[in-house]
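Chemist: fold the following.
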Amino acid sequence: MGADGVQELTIQVSDDYVFTPATVTVATGPVRLTVQSVADELTHGFRFTPGGNPQDITEEISVIGPGRSETVEFEVDEAGDYLFDCSFHIGMGQTGVMTVAAD
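Modeler: Purely as a prediction, here's the structure:
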């Protein structure tokens, strides 16, 4: 939790087509998500998989270059599982789940 009361998460991406961690849990409310690339070569993206999530989260990171970090902020009001993926490598299985627990 940040000093401003916003939940903070960090997810890493690398050259092996996975998110670390691939599963995260937050409560309803504001979230600040940082995606940190520890990749040497690959460029990644981050988005909540369109369609099928309890609530649409449209904030995304289009490009994260090797060694870079990008942050998005959003609010989740509905509990449930939210699928996310790398828009470049979804076909390689680079996906994850953010579980939102009701307060």
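Chemist: only C-alpha atoms from now on, for both contacts and neighbour counts.
Modeler: OK.
Chemist: check contacts around Val26.
Modeler: Taking CA atoms under 8 Å, 6 or more residues apart in numbering, we find Val26 in contact with 7, 98-101.
Chemist: buried subset of the residues you listed?
Modeler: Buried positions within the contacts of Val26, assessed by neighbour count (16 or more other CA atoms under 10 Å), are 7, 98-100.
Chemist: which members of those occur in strands, if any?
Modeler: The strands in this structure, assigned by DSSP state E, contain 7, 98-100 from the buried ones among the contacts of Val26.
Chemist: please generate a structure for the following sequence too, so the two can be compared:
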Amino acid sequence: MPRRAESTSRRRRGWVGALALPFLLTGCGSWGAEGGPGSHMSEAEATAAASEGVAALGADGVQRIVLRVDDKLRFSPSVIRARTGPLVITLADTGITPHQMILPGGAPVAPSEGGTSQDIKLSFGKAGSYTFNCMYHVGSGMAGTIEITE
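Modeler: Predicted structure coming up:
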């Protein structure tokens, strides 16, 4: 008799685990239509969404560019081209989904909220390719690159 009870208990745990699995896999599926970790872009969509922007050199010798984030979980532009030296990125959140940009080297920027913007001051001493991403949505492919030339 004890074996039968053990078998039933195992079966019950198996069903509970099977029923809980979809909820565990969806994670932040409650984001809904505005995007979030449950709204992954296909590789073709991510490639099509990739865009380039060139930082403009100001009279003060500082390069500047506006980097938009939105509810489609992408950076626009996703590739920033600049030269060595100071660079100011204005991070503009044009949607309602919150984002938190992680800079090259892993330093986080204050989380953004829809309709707000913030200036991020960087300086690059050598040429190279530097990646950045959104801490909340990196699993959905929300990442970009800063390409620095001399």
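Chemist: show me what Gln63 of the second structure lines up with in the first structure.
Modeler: Taking TM-score structural alignment, the alignment pairs Gln63 of the second structure with Gln7 from the first structure.
Chemist: before we move on, the earlier item: let me know the closest of the buried ones among the contacts of Val26 of the first structure to Phe48 of the first structure.
Modeler: Met98 (9.1 Å; CA to CA).
Chemist: isn't the closest one right up against Ala27?
Modeler: No - the pair formed by Met98 of the first structure and Ala27 falls short of the contact definition of CA atoms under 8 Å, at 10.2 Å.
Chemist: kindly reformat the buried ones among the contacts of Val26 of the first structure as CSV containing distance to Leu42 of the first structure.
Modeler: Formatted as CSV, the entries for these read as follows, by distance: CA to CA, whole Å:
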residue, distance to Leu42 of the first structure
Gln7, 28
Met98, 23
Thr99, 27
Val100, 29
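Chemist: wait, which of the residues you listed is closest to Gly91 of the first structure?
Modeler: For these, the nearest to Gly91 of the first structure is Met98 (19.3 Å; CA to CA).
Chemist: quick one: the helices in the second structure, in order.
Modeler: Per DSSP state H, the second structure carries helices over the ranges 2-26, 43-49.
Chemist: quick check: closest non-adjacent residue to the aligned partner of Ala143 of the second structure in the first structure.
Modeler: Under the alignment defined by TM-score structural alignment, Ala143 of the second structure corresponds to Thr95 in the first structure. Nearest residue to Thr95 of the first structure, sequence neighbours excluded (CA to CA, 6 or more residues apart in numbering): Asp85, at 4.2 Å.
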